[in-house]
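Asker: sequence plus the predicted model coming up.
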Amino acid sequence: VNGVLALEVMGFAILLALAFYFLSRRTAGRLAIFQRESAKLRALNLALQREIAERKRVQQTLAVAEQTLEQSSKLAALGEMSAAVSHELNQPLAAMKTYLAGARLLLKRNRQDEALSSFGRIDDLIERMGAITRQLKSYARKGQEAFSPVDMGAALASSLSMMEPQLRQRQVQISRILPDNPVMVMGDRMRIEQVMVNLLRNALDATKSERNPQVDIILSAGETATLTVRDNGPGIEDLDALFEPFYTTKQPGDGVGLGLAISSGIVNDLGGRLMARNGQNGGAVFEMQLPILADETKIEAAE
């Protein structure tokens, strides 16, 4: 009996040993698989981190490139306006020369009051020239990253002031319809003015072949702040490709087709949209829509 019991105990021990052996082998196999999977996950995690870092670097590079492209577009616009601006500055310079010659002659004749009047006119001309150059320098500055309240009417007046020499040279009839109250949006005034100047330049270019060029500008406030620029040119041939980079209908040397693409990107960054269509009576119609800035008094009343 003792021998049988010893054999049974020994057999049971052998079975337990075999079971533990197979369980340990199975656990070791699972552990090896887990270690291999962990190594793969670590490798994937490192690869993902490298890819994320690369994407961030590419996005930063792209953002810098977009800002550089916007600034280059603004400087190109200034270059195109330089001829008209120089003509605008030559007029007060010629007038100043005439006033100085007259003042010199008046001083020789002891007519000091009239000479002082000439000097006052010269001072007015200098102020006018300074206003032109200040406007151009302000437009050439880079935009700000932080948004602030912007009066669309004031931005439009500033843009038209910049385009005034070209408007005079081309003798374009400008029709403006503006609301009585300020139209406020949240954005970057420099970039908004860049879009406005680009729309005005395109309208001027579109009316080059017209005998009576006309540009209508409408600023309205509703659910959005909407600026509409309408010309009486030939209209838009390809609406689908209009906002694509490097698409242009201008002659070589007159443009590279980036103005509207950059303007559309700026408006999108400001939370709005830039649209274009052909007018019912001909010509092109551009609309810039931006989220209107809510009146604080209305918000307080609603609260």
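Answerer: Received it, and whenever you're ready, just let me know what you need. Numbers count the residues shown, from 1 in each chain.
Asker: C-alpha from now on. contacts and neighbour counts both.
Answerer: OK.
Asker: against Thr68, how distant is Glu54?
Answerer: 21 Å (Cα to Cα, to the nearest Å).
Asker: likewise for Ile177?
Answerer: Separation of Ile177 from Thr68 (Cα to Cα) stands at 34 Å.
Asker: how about the strands in the stretch 101-250 of the chain?
Answerer: Counting by DSSP state E, counting those that start in this stretch, one finds strands in the stretch 101-250 of the chain at the ranges 148-151, 173-177, 184-187, 214-221, 224-231.
Asker: how about the first one: buried residues?
Answerer: To tie it back to what came earlier, the one meant is strand 148-151. Neighbour-count burial for strand 148-151, counted by 16 or more other Cα atoms under 10 Å, picks out Val150, Asp151.
Asker: list the helices and strands it packs on?
Answerer: Packing contacts for strand 148-151, counted by 3 or more Cα pairs under 8 Å, 6 or more residues apart in numbering; DSSP states H and E, involve strand 184-187.
Asker: check which helices and strands the strand it packs on sits against.
Answerer: Using 3+ Cα pairs under 8 Å, 6+ apart, strand 184-187 is in contact with strand 148-151, strand 284-291.
Asker: out of these, which gets nearest to Ser209?
Answerer: Set against Ser209 and scored by Cα to Cα, the helices and strands packed on strand 184-187 come closest in strand 284-291, at 14.1 Å.
Asker: here's the one I want to compare it with:
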Amino acid sequence: MPDTAAEQSRGAPAIARARWSAARVAGWLLAIAAGVGTAWLAYWWTERVSIERLRVNGAQRLDVYAKSLDNLLDKYEFLPRLLELNKDVIALLQDPDNPALRRSVNEYLERVNRQAGSRTIYIVNLQGVTQATSNWRSSDSFIGDNVSFRPYVQDALRGAPGGFYGVGTTRLEPGYFFAHGIYLNGRMLGVATVKVNIESQQRDWAQGSDQVMLTDANGVVFLTSVPAWKYKTLAPLAGAVREHLQTTRQYHSYPLEPLDFAHESMRDDGTRIVAIRRPGDPVRFPGPARMLAQTRSLAPRNWQFIYLSDLGQARANAQAAAVFSCVAFGFLLMLFLYVRQRQRSVAQRLQAKADLQNAYNNLEAMVAERTSSLNLITKSLSEEIEVRRKAEQLLHLTQNELFQAGKMAVLGQMSASITHELNQPLTALRTMSDNAVILFERGRMDEVKANLQRISQIVARMGGITGKLKIFARKSNTGLSAVSVHTAVQNALVLIERRLELDKVEFRLHISNEDVYALCDSNRLEQVLLNLLTNALDSMAGSARRRLTLDVYSDKERVVIRVADTGPGLTDEARARLFEPFYTTKPQGQGLGLGLAISEQIVREFGGLLKADEVEEGARFVIELKTAQQETA
């Protein structure tokens, strides 16, 4: 009995140790199982999220590509109908043997094709024979070609607008063809066809490892980001389909071989997992690449966009997530063991707490000091901003006064010619009024009436002159608006008209009949024009030949005004200091040297440019302003 008890007492710790070991082993096994489960969950979740991102990104790109292609085709859809409005096109279809008509229509189609940016435009008769084309100057012109076998021509001849993608039979150049019947009084005379190049769409398709393809109703790939896939098929073509394509020569003589393309599975979101071997994949590659395929139909053309996203990156992301989860789980496990084994003393915790409190107090002091410094800086900046604002206001007021002084100086220089311009009608008014009294006393009422009418016309003319001076002398506002360049030119010419006559200056004005509008201020533009015209007249004072030229022309973006004279021109020194304030080449007392400096600043405030061109004779100044649309009330 004693031996049995002793054995039992010695065996109890062994049993306890065995149980502890078993518990440790079970704990480790549970931890490993948890790690494996976490890795699998991370792999599954990351792959799912990556594929969803690929789907969302692909759907967005498909929307962009589809809208871009639709917008391109919609832009040209109206063009064949437009040709029906040309009377020469109608006349040529009625009289195809008229060479003058054919040349006129060829030139018209060439011009429309160039302006529209299409590839080719041509007209065919009811037999499908081309009568006129925009490429009539080329050696491989379409004139005389029979295109009646093309589906788009057949559709148009049946009365339905035709649309068709195909490879050209003459130049082997692919494009999309629009066709529409040409009618006269309800009777069809022929078909107008427009060919548009859509190959440029491929350049913006898919970046990186993703690919895009556009297929027709038969599954033929005719646009793709992968050149090796072009004119391949998603599946082998049926005999009847291949025969039809050969008849219409839609893809010329391309063999239309099938791609290594297979559908593997359909996902719940409507996308598919497909397997396809891509160009450049090594031979040792285990098989066709697995990709996420998304489709988008383009009605009514029965085309289909297919966007292929490489799943290799999603798989790599999932593997990386699984590895990361294993590493993270191991790190957390090691951290747990480390925390369990490490004992922190109470003194260390108290010391750490004291250090943290001290750091917190120091941080508050530093924040308070920094806040005070920032307040001082903010106050200083506010004061500086206020000083700058007042300086800018003063500068603006000074500039306006300088502009006004410049105008007054110009008016002073013109005072002699203006006084002469007003003295003549005043003398005429006095004479005619005295004559009217005498005629009235003699009872010659008809002549009195004619005298009074003439007096009224002279007064109106004097009012026009003084009105122009009054408008020119007033201060300008600072706002910009659409200003009639024709009106500004005429107002400036009124003020120098008399001087042109006195100085015997030949004046030439080149301006379009249609009014031109520039973005500026009318009064300040007239000031610039008057300054340039006056300077030109001053420079020609000693010239044997005096000719002043004013040119105005415009395009969609700018208005250009050029003032040229036949004076002595500009020296190198004058050209270098042209817009320098108070610099002048005129004799003392005849100019302040501010005219060009003020004019250059005015044009620059308009957002334009004032410069001097180099010319062989005389001088030429050029004003460039932004074009503006006419403002209506």
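Answerer: Received it, and whenever you're ready, just let me know what you need. What you see is a predicted model; the values in this text were computed from it and never measured.
Asker: just to revisit the earlier point, quick one, which of the helices and strands packed on strand 184-187 of structure 1 is nearest to Ala77 of structure 1?
Answerer: strand 284-291 (18.6 Å).
Asker: and Leu533 of structure 2, what pairs with it in structure 1?
Answerer: Structural alignment places Leu533 of structure 2 opposite Leu200 in structure 1 (criterion: TM-score structural alignment).
Asker: what about the nearest residue to that match once chain neighbours are set aside, distance to Asn198 of structure 1?
Answerer: Nearest residue to Leu200 of structure 1, sequence neighbours excluded (Cα to Cα, 6 or more residues apart in numbering): Val229, at 7.3 Å. Remark: distance between Val229 of structure 1 and Asn198 of structure 1 (Cα to Cα) = 11 Å.
Asker: looking at those two, which is more packed in?
Answerer: More neighbours surround Val229 than the other of Val229 of structure 1 and Asn198, with 23 against 20 (other Cα atoms under 10 Å).
Asker: quick one: contacts for that one?
Answerer: With contact taken as Cα atoms under 8 Å, 6 or more residues apart in numbering, Val229 of structure 1 is in contact with Leu199, Leu200, Ala203, Val215, Asp216, Ile217, Ile218, Val285, Phe286, Glu287.
Asker: could you find the closest non-adjacent residue to the first one?
Answerer: In other words, Leu199 of structure 1. Nearest non-adjacent residue to Leu199 of structure 1, counting by Cα to Cα, 6+ apart: Val229, 7.0 Å away.
Asker: what does the third one give?
Answerer: Once flanking residues are discounted, Ala203 of structure 1 sits nearest to Asp231: 5.6 Å by Cα to Cα, 6+ apart.
Asker: translate the one you found into the numbering of structure 2.
Answerer: Under TM-score structural alignment, Asp231 of structure 1 pairs with Asp565 in structure 2.
Asker: over to Lys142 of structure 1?
Answerer: For Lys142 of structure 1, the equivalent position in structure 2 is taken to be Lys475, counting by TM-score structural alignment.
Asker: doesn't Gln404 make contact with its match?
Answerer: Yes. Taking contacts as Cα atoms under 8 Å, Lys475 of structure 2 lies within contact range of Gln404: 6.5 Å.
Asker: so which of these two has more stuff around it?
Answerer: Applying other Cα under 10 Å to Lys475 of structure 2 and Gln404 shows that Gln404 carries more neighbours, namely 19 against 14.
Asker: the more buried one belongs to a strand?
Answerer: No. Read with DSSP: H, G, I helix; E, B strand; the rest coil, Gln404 of structure 2 is helix and lies in no strand.
Asker: want to throw the helices and strands packed on strand 184-187 of structure 1 into TSV with distance to Leu160 of structure 1?
Answerer: Formatted as TSV, those follow (distance: least, Cα to Cα, whole Å):
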stretch	distance to Leu160 of structure 1
strand 148-151	14
strand 284-291	16
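Asker: tell me which of those strands lies nearest to Ile14 of structure 1.
Answerer: strand 284-291 (81.5 Å).
Asker: and that closest one against structure 2, how far off on average?
Answerer: Once fitted to structure 2, strand 284-291 of structure 1 is off its aligned match by 0.6 Å on average (mean Cα distance after the TM-score superposition for structure 1).
Asker: try stretch 62-78 of structure 1
Answerer: Comparing stretch 62-78 of structure 1 with its match in structure 2 after superposition yields a mean distance of 1.3 Å (mean Cα distance after the TM-score superposition for structure 1).
Asker: so where in structure 2 does that stretch end up aligned?
Answerer: When stretch 62-78 of structure 1 is aligned against structure 2 using TM-score structural alignment, it corresponds to residues 395-411.
Asker: which one in structure 1 is aligned with Leu509 of structure 2?
Answerer: With TM-score structural alignment as the criterion, Leu509 of structure 2 pairs with Arg176.
Asker: so what's its match up against?
Answerer: Counting by Cα under 8 Å, 6+ apart, Arg176 of structure 1 makes contact with Asp216, Ile217, Ile218.
Asker: report the buried members of these.
Answerer: Among the contacts of Arg176 of structure 1, those that count as buried by neighbour count (16+ other Cα under 10 Å) are Asp216, Ile217.
Asker: ok, the contacts of Arg176 of structure 1 in structure 2: which stay?
Answerer: Cross-checking the contacts of Arg176 of structure 1 against structure 2 gives Asp216, Ile217, Ile218 as conserved contacts, using both residues aligned by TM-score structural alignment, their matches' Cα atoms under 8 Å.
Asker: tell me the gap between stretch 265-285 of structure 1 and the middle of its chain.
Answerer: Centroid displacement of stretch 265-285 of structure 1 relative to its chain, using Cα atoms, centre = their mean, to the nearest Å, is 14 Å.
Asker: over to stretch 6-18 of structure 2?
Answerer: Averaged C-alpha coordinates place stretch 6-18 of structure 2 at 89 Å from its chain's average position (Cα atoms, centre = their mean).
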